Every structure is written in structure tokens, then in C-alpha cells.
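got a structure for you, letters missing:
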């Protein structure tokens, strides 16, 4: 298969490209002209600018699939009005431009995986949420809704469109877990807010395996929660990570302190509760290697 991939230098994108390349797939990354990151070693690449789209869209004609993972880091900065617009532009506007270019091709990719996030559900307390759960009116929820809707013209054209709604991707090599490790190793980690909020997580290995599964399984389409079957509360996460590291977590952080430091971002990413269900993904036939948090952390951190 010939597969174009945006976001190929990110945590998920780089791991996915390595996996697919090792299995003999032809991976062509979309590369920004001003990018300082090094894409995976490939024989070719496509120049792409989020505002202008592909420099040569005809080069993607006849590709089998397009995996769209690119988007500005949601936690890159405090959510000012300008930052929110940058987040929207990097997801919604950039996707809309790519969709226009794909639809203009004689033979567009027949399968499109365009990333989304479980943040689309907003704060749902301890309620289990499936893919049919309606979005709320929060910024992150509306951002994810509009990001997915940008692909509607592809669906209308009869192409297979899949939206993997990613949870918190955990890896000792990057992302949220890597950022937490120094804090906990220095014994200054602790429960955030009430600690009752659910975090829907997924191991990086399972995340990329699930993406490949959705790509390779012809009868999959629509939205899938890419989360482990057993989400945990922040208190459970803190306890598990502390135990694996052999460090006590003695410094709880009140929600008000997080809001003062991070603003709206604190509620959206740290204090919001999302107990997302993996039932639809499991029902498609996918099987997890890391279904429980504690054994995953034990393995990931002791093998690091």
C-alpha cells in the first residue's frame, strides 16, 4: 500500500510510520517546508503547508490511504483567544484545505484516517461514554467536532473515513507520561483536583496497532475511541505511577491552583472527566496488549 501520513514526526505518527514501514508498506510523509523535525527515513515525501495545503496535490493521486495526524499541540500554550484560533487553524482549516485537494484528484485515497480526540465528549463525570455521545459546548469539544466535520465531503464522495478518537497516549519515550516522570521521581507529584476525574488512556503500542487495525479492516468506518478498556481516575493513576516508581505522591494540587496557573486548559485536560468506552473498537475484532494501567506502567518503566 502507498500511504501518505501527516504528523509523521509526532509521538504517534513516528511510531506508526516505523510499524507500517517494517511491515513493507510504502509510507510518504507530509513535510512542512519550514520544519526543523526530521521525518522518518523514506524514499519520498510530500511538501505541505497547513495554510496552503499540498504544494503538489497531484502527487497523492492513486494513493491507497491518507493518515492525517497533524495538529498543533493542544497544550502548547495558555488558551488565549489567539491560541484557540491557532489550534482551530491547525486542525479544522488545515483539514478543510486538504479535503478540497483530495476531492480534486482523479483517484483520491480510498481510505482516510483523520485523527480526533475523546475530548469531544467534554466532562462526563463517571458516566461511560460511547461514540454516539453528543458533544457539549466546551471549546475542546467543539474543536474536535469541527475537525471531524471537515471530512464530511469525503464521506459524501463515498470514501471510507475513520476518526480515531485518541485518549491520553502513554509512552516512556514521550508525551504526557514522559513529562510526569521527573515530577514523580522528585517526589513532588500528587493528585490533581478531586482525583475523581477519569482519564481515558492508551499505551502507544496499542494506539499504533489500533490505527493499523482500522486501516487494514475494510468494514471499519466512522468514529472509534482509541482508549484502553479500563480507564482510571486521576487518583488511581497517581497511585499506580507512584508505586511503580517507588516514590510517594505527597503533594496534591487543588483545582483552583491549576486554574490559576493554566486557565481554561486546566479544566479541559487535567480536571475534566472522560470515561470513554473501547467497546466499539473491541467489537471490530481488535485486541489490546495493554488493557490495565498498572501492568503497563510496570513493564514500560522497568524496561526503559
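All right, it came through fine. Note that the structure is predicted; figures quoted are calculated from it, not measured. Residues are numbered from 1 along each chain as shown.

When you work out contacts or count neighbours from here on, use the C-alpha atoms and nothing else.
OK.

does residue 106 sit in a helix or strand, and which one?
When elements are defined using DSSP states H and E, residue 106 is found to belong to no helix and no strand.

Not counting sequence-adjacent ones, nearest residue to it?
Distances taken as Cα to Cα, 6 or more residues apart in numbering put residue 61 closest to residue 106, at 6.7 Å, once the chain neighbours are dropped.

and the one you found, how many neighbours?
When neighbours are counted by other Cα atoms under 10 Å, residue 61 registers 14.

Now do it against residue 68, distance only.
16 Å (Cα to Cα, to the nearest Å).

that older thread, these two touch, right, the residue nearest to residue 106 and residue 104?
No. Residue 61 sits out of contact with residue 104 when judged by Cα atoms under 8 Å, with a separation of 9.4 Å.

Could you point out the helix or strand that follows the host helix or strand of residue 148?
Here residue 148 is covered by helix 139-149, with elements defined by DSSP H and E. Under the assignment DSSP H and E, the closest C-terminal helix or strand after helix 139-149 is helix 152-156.

how big is the angle separating the next helix or strand after that next one from helix 139-149?
Using DSSP H and E, the next helix or strand after helix 152-156 towards the C-terminus is strand 160-166. Strand 160-166 and helix 139-149 are oriented at 160 degrees to each other (axes from the mean of the first three to the mean of the last three Cα atoms, to 10 degrees).

then this one, side by side with the first:
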């Protein structure tokens, strides 16, 4: 009972510390733009890892935040409905928004890549982004900015090469998908709307994404480097992901593609060693690349075995200051494992 009580007390203490840290950081981020009028914001893809946190953050800053959802809207809620796969979006619904943020699309790392799954990954992005872009371009009162999620898969597998927004694209399914994905916003861009493409790295959060999925085996002592661990991981904490989107939204000089990755990417073996240190678990159970290929096929090759060493040059040049620059501080904050 004493041990159990201590564990519960420790978890409650960590929970309150995490909330306090988050609130302090949120308020500090909002204070940077206290002289700029609040925005009316529409978010598509608001139920995912990034969207859920982004809605909460923008709400605390006093913005008027609405969700664009596929299901029937809840009475009295700030929700609008659309059906991108059927090309249905009422243009009058999105008239008057200052900002439109699109985070949607079928999950790239959620399921093995069959031909059907790859088609869904492509089609879900084409249909939704094109519909939003084309509809906004015809509005009388157009949004100031259209922020569209993208991915560092644009760069392909490049070994130790340092990659910035000026680097050329790579090759392969993900590269082709991202190139097309970013082009789907062209009609909004041509209509004079400021368009920002956020090339997201691996977003770290204990509640989902890559880190969330690997926690259970790691806590059971089954963690270790993947496929030799020499591939680069370009990561970003969830806090920095949210604050970077806010920064790009509020700065009217920010336009085009931005790498949303921390300034210090690390090799996968360094990530594994650091995660083991933070969790106080061994990192001695390596997983061979061949095993991952058998389990996940082409997905494993592109997302787990290959890597990119991506740097956020444009984001830092625009004045953004990272909360988490190194992998250990990011993991400790994400997991509530402070010293």
C-alpha cells in the first residue's frame, strides 16, 4: 500500500508539473503576439495528435477557433461539415475566416502500404487540399493564410547530407506524394493567399505518434536500435510543432515550405540510447531491418530504415526559438521524466 501510494503521488505530481509547464509556455508564446488582433481560425484534421493540441492552444490564446469535420456537426459547437471525397464544401461556411489550417489526410505510418493504402494516402490529400484551395480562391473575403501540413519525406533517403528547404527533392513514393501534396494549394497561392507548407518531422508525444506506439515494448525492456541505428531521425517536440505553426500563422512574412524539425537531428541509435536512459530501461534489444521489412513491407523501408538529416533553417531565420533543441530534454518533457 505504501509503495502504491508513492507511485500514485509521483504520477499526480508529474501530471501537475507537466500542466504547469505547458501553461507557462503557452502564455509565453501567446504574449509574443499580444499586440496583434486575434484571428478567426478554421482547422481541418483537428482530431489528430497535432490538431487536438493546436485547437486547445489557440483557444487559450483567445482566438476564435472552429473545426471542419466530416461527421454531422454537434449542436451549439464551433464546427462546420464537409465531404472532401465527394467534393462537398459550402463556400459560404468558410467566408470570413482569417486563417485556414489543414492537417488532414490518411495516416502515412498507420498501416502497411498496399496499393489500396497508397492510393488512399494520395487521394485523401489531393481531394481535401484541392477542395479547400479552390474554394478559398473564389471567396470575396479570402483568408490571410492557408497552412497545409506536409512532410520531410519530400527529401527522400539522403544519408548524412544536411537538408534544408533549399535542398532538391529525393525519390520514391513519399517524395512524389509530398511534391504533389504541396502543389494542391496552388490555386490559393495564385489567388493571393499566403500559403505555408509545414514539412513535419517525427512529432514526439507520449499520447500518440511514433513515440506513443513504442512506449509499451520499451517499458517492458524490449527496446533497442532499429536496423543498425545509423539512420538519421529528424524529430520535433509536440510543443515546438504547435508553437511553430502559431509562429508561421502570426508572421505575415512567412510563406512557402518550412521544415518543422528540431535543430539537432540524431541518429536512431542515439535516440534509442537516450530513450532508454529517460525511461530507465535497457536499450539492448535491436530490431534487424529484415524483420521490419517482413512485418511492414515498403513502409518500413521508407519510414524506419531510411532517414533524413533535416534542419529548420527558414524557421530559425524567421525568428522562431525552439523550446526543445536536444533529444533528451524533448523526451523528458514529453514523458514527464524529469531528473
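That came in fine, so what should we check first? Nothing here was measured: the structure is a model prediction, and the numbers come from that model.

Quantify their similarity with the TM-score.
Here the TM-score for the pair of chains, by TM-score structural alignment, normalised by the length of structure 1, is 0.95; 300 aligned residues with a Cα RMSD of 1.7 Å.

Now which residue in structure 2 aligns to the residue nearest to residue 106 of structure 1?
Counting by TM-score structural alignment, residue 61 of structure 1 lines up with residue 95 in structure 2.

about what we covered before: shared neighbours of residue 61 and residue 104 of structure 1, anything?
By Cα atoms under 8 Å, 6 or more residues apart in numbering, residue 61 of structure 1 and residue 104 have no common neighbours.

Am I right that residue 148 of structure 2 is in a strand?
Yes. With DSSP: H, G, I helix; E, B strand; the rest coil as the criterion, residue 148 of structure 2 is located in a strand.

ok, which stretches of structure 2 are strands?
For structure 2, the strands defined by DSSP state E occupy 40-44, 64-69, 79-81, 99-102, 145-151, 162-163, 194-200, 202-204, 232-233, 235-237, 256-260, 266-267, 309-310.

Provide the aligned range in structure 1 for the first one.
Spelled out, that is strand 40-44 of structure 2. Structural correspondence for strand 40-44 of structure 2: residues 2-6 of structure 1, per TM-score structural alignment.

Any buried residues in that stretch, and which?
Neighbour-count burial for stretch 2-6 of structure 1 flags 3, 4, 5, 6 (criterion: 16 or more other Cα atoms under 10 Å).

Contacts only, for the second one.
By Cα under 8 Å, 6+ apart, the contact list for residue 4 of structure 1 reads 27, 28, 29, 30, 60, 63, 65, 66, 67.

let's go with 7 Å and repeat that
Neighbour list for residue 4 of structure 1: 27, 28, 29, 30, 65, 66, 67 [criterion: Cα atoms under 7 Å, 6 or more residues apart in numbering].

Mind giving me the packing neighbours of the helix holding residue 148 of structure 1?
In terms of contacts (3 or more Cα pairs under 7 Å, 6 or more residues apart in numbering; DSSP states H and E), helix 139-149 of structure 1 is packed against strand 116-117.

What distance do you get for residue 69 of structure 2 to residue 231 of structure 2?
Applying Cα to Cα to residue 69 of structure 2 and residue 231 of structure 2 gives a distance of 37 Å.

which of those two has more neighbours?
Relative neighbour count places residue 231 above the other of residue 69 of structure 2 and residue 231, with 23 against 18, counting by other Cα under 10 Å.

my read: the more buried one touches residue 303, true?
No. Between residue 231 of structure 2 and residue 303 no contact is recorded; they are 10.3 Å apart, counting by Cα atoms under 7 Å.

before we move on, back to that, mapping the contacts of residue 4 of structure 1 onto structure 2, which are still in contact?
Shared contacts between this structure and structure 2 among the contacts of residue 4 of structure 1 (both residues aligned by TM-score structural alignment, their matches' Cα atoms under 7 Å) comprise 27, 28, 29, 30, 65, 66, 67.

and the fifth one, how many residues sit next to it?
Spelled out, it's residue 65 of structure 1. 22.

which one is the aligned partner of residue 131 of structure 2 in structure 1 nearest to, not counting chain neighbours?
Structural correspondence for residue 131 of structure 2 with respect to structure 1 (TM-score structural alignment): residue 97. Sequence neighbours aside, residue 53 is the residue nearest to residue 97 of structure 1 in space, at 5.7 Å (criterion: Cα to Cα, 6+ apart).

got it, and residue 209 of structure 1?
In space, and not counting its chain neighbours, residue 209 of structure 1 is closest to residue 16: 7.9 Å by Cα to Cα, 6+ apart.

roughly how far apart are the one you found and residue 110 of structure 1?
Using Cα to Cα, which is the criterion applied here, residue 16 of structure 1 is 19 Å from residue 110 of structure 1.

Can you tell me what sits against stretch 103-111 of structure 1?
Taking Cα under 7 Å, 6+ apart as the rule, stretch 103-111 of structure 1 contacts 58, 61, 62, 63, 64, 65, 66, 102, 159, 160, 161.

Quick check: the match of strand 40-44 of structure 2 compared with structure 2, mean distance?
The superposed stretch 2-6 of structure 1 is, by mean Cα distance after the TM-score superposition for structure 1, a mean 0.6 Å from where its aligned residues fall in structure 2.

Include distance to residue 292 of structure 2 when you put the strands of structure 2 into a markdown table, please.
Below are those laid out as a markdown table (distance: least, Cα to Cα, whole Å):
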| stretch | distance to residue 292 of structure 2 |
| --- | --- |
| strand 40-44 | 32 |
| strand 64-69 | 35 |
| strand 79-81 | 39 |
| strand 99-102 | 31 |
| strand 145-151 | 22 |
| strand 162-163 | 26 |
| strand 194-200 | 23 |
| strand 202-204 | 18 |
| strand 232-233 | 17 |
| strand 235-237 | 20 |
| strand 256-260 | 27 |
| strand 266-267 | 18 |
| strand 309-310 | 21 |
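
rewinding a little: what is the corresponding segment of structure 2 for the helix holding residue 148 of structure 1?
Going by TM-score structural alignment, helix 139-149 of structure 1 sits over residues 173-183 in structure 2.

And that stretch, what's buried?
Residues 173, 174, 175, 176, 177, 178, 179, 181, 182 are the ones in stretch 173-183 of structure 2 that count as buried (16+ other Cα under 10 Å).

ditto for stretch 289-302 of structure 2
For stretch 289-302 of structure 2, burial by neighbour count (16+ other Cα under 10 Å) applies to 289, 292, 293, 296, 298, 299, 300, 301, 302.

Over to stretch 72-81 of structure 1?
Of the residues in stretch 72-81 of structure 1, those buried by neighbour count under the rule 16+ other Cα under 10 Å are 78, 79.
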